[in-house]
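> Got a predicted structure here, sequence first:
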Amino acid sequence: MNVEKAILDAGYHLPLPPAAGGNYVPAKTVGKLVFLSGVISSDVNGVITGRAGDGCGVEEGYAAAQACVLTHLAVLRQHLGSLDAIKSIVSVNGYVNAVPEFADSPKVINGASDLLVKVFGEAGRHVRAAIGVSALPRNALVELQMIVEIE
């Protein structure tokens, strides 16, 4: 499977991978698993900010979650040398910057899950958590953390 072609065919492109923002690594391989540090939602204009339920809705969050997936894939390409080394997506933990009453965090994180399945097919199906939180770094709308299995 040519993952980068699937990304392009789906109408997306990979951003430059971000530098670590502290004393940690963006990705770490342990056996056949790659653990990815959390990435915040960003695009060519910078950090996608906001708070779900206070000026941002499910649609904005959905797009922000997709942006996080693209950033993770850029990190994986840099870490592995090729996205074709990915066998499956194992786990996604999604955090949504939200007001306490916002109950649609799962709908926001569907942006990440839907994109992963679109690109990887059945290998993109994963376990996940979708959690609303009171704040994220740099006022990001979404933060995502993933674990992937490699060949």
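All right, it came through fine. Numbering: from 1, shown residues only.
> From now on I want contacts and neighbour counts done on CA atoms only, so please keep to that.
Will do.
> most remote residue from the chain's center?
The C-alpha centroid of the chain is most remote from E101, which lies 23.6 Å away (Cα atoms, centre = their mean).
> here's the one I want to compare it with:
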Amino acid sequence: MVAGKDLQPDGPERRLQDLGIQLPAAPTPFGTYVEALQTGKLLFLSGMLPVVDHKPKYLGRLGKELDVEAGRDAVYTAALGALATAKQYLGSLDRITRVVRLGVFMATHGDFLDQPKVADAVSDLFRDIFGIEKASVRLVIGVASLPLGMPVELEVIFEVAD
């Protein structure tokens, strides 16, 4: 039950249950900003980092301290935080009508070229939860560093129902 209503039979909340995914507590800011802001039908999330209990799960750069699998787990962790933030703000993920944009920023070293493989971990998760028909556009970028030395940061924009 969500806010006194039955879950949508094929909605994101039901898919999370079916996949056995429990969302963590929504992350809290590391600075002076809000985690989510809605304007019109768009919900913008602040950069989502791979944190658990306000502590980095991973530190370092892909291609040096971390490999592709660690990167995939890092973006998956950040994605769960994004979902928890959206749920806290909206009350239910069933209000999300589409994933509009997914930006995956990765701190990389040297000639690391597997950014798409890392980013696919969050794209696959969102596909499994929201459905392929609600897949987003995606931007994947390798950078020299990210906040607090973390390896990944996600930018997520959802379209939501009134």
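Good, I have the coordinates. Predicted, not measured: the structure shown is a model, and the values here were computed from it.
> before we move on, back to that, enumerate every residue touching the residue farthest from the centre of structure 1.
G53 (Cα atoms under 8 Å, 6 or more residues apart in numbering).
> now the counterpart of it in structure 2: how far from L62 of structure 2?
Under the alignment (TM-score structural alignment), E101 of structure 1 pairs with D111 in structure 2. Going from D111 of structure 2 to L62 of structure 2 by Cα to Cα, to the nearest Å gives 10 Å.
> about what we covered before: check the gap between the residue farthest from the centre of structure 1 and G124 of structure 1 for me.
30 Å.
> which one in structure 2 is aligned with L76 of structure 1?
L76 of structure 1 maps onto A86 in structure 2, by TM-score structural alignment.
> A strand includes the residue farthest from the centre of structure 1, no?
No: E101 of structure 1 is assigned coil when assessed by DSSP: H, G, I helix; E, B strand; the rest coil, not a strand.
> those helices in structure 2, which residues are they?
Under the criterion DSSP state H, structure 2 contains helices at 12-19, 68-90, 115-130.
> most tightly surrounded among those helices?
Ranked by mean neighbour count under mean count of other Cα atoms under 10 Å, these are led by helix 68-90, which reaches a mean of 22.
> mean deviation of that one from structure 1?
Taken over the aligned residues, the distance from helix 68-90 of structure 2 to structure 1 averages 0.8 Å (mean Cα distance after the TM-score superposition for structure 1).
> packing partners for that helix?
Contacts defined by 3 or more Cα pairs under 8 Å, 6 or more residues apart in numbering; DSSP states H and E place helix 68-90 of structure 2 against strand 36-39, strand 42-45, strand 51-52, helix 115-130, strand 152-160.
> With distance to I141 of structure 2 as added columns, please give these in CSV.
Shown next, in CSV, are the helices and strands packed on helix 68-90 of structure 2 (distance: least, Cα to Cα, whole Å):
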stretch, distance to I141 of structure 2
strand 36-39, 22
strand 42-45, 18
strand 51-52, 20
helix 115-130, 7
strand 152-160, 10
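> Let me know which of these is the nearest to M106 of structure 2.
strand 152-160 (4.5 Å; Cα to Cα).
> In structure 1, what range does the closest one match?
Across structure 1, the stretch matching strand 152-160 of structure 2 (TM-score structural alignment) is residues 142-150.
> which residues are contacting that stretch?
Contact with stretch 142-150 of structure 1 is made by 32-41, 48, 61, 64-65, 68-69, 72, 85-97, 136, as judged by Cα under 8 Å, 6+ apart.
> Same question for stretch 37-49 of structure 2.
Taking Cα under 8 Å, 6+ apart as the rule, stretch 37-49 of structure 2 contacts 34-36, 56, 75, 77-79, 81-82, 85-86, 150, 152-162.
> Stretch 70-87 of structure 1 too?
So stretch 70-87 of structure 1 is contacted by 1-4, 13-18, 26-27, 36, 39, 123, 146, 148-151 (Cα under 8 Å, 6+ apart).
> gap between V137 of structure 2 and R98 of structure 2?
Applying Cα to Cα, the value for V137 of structure 2 to R98 of structure 2 is 11 Å.
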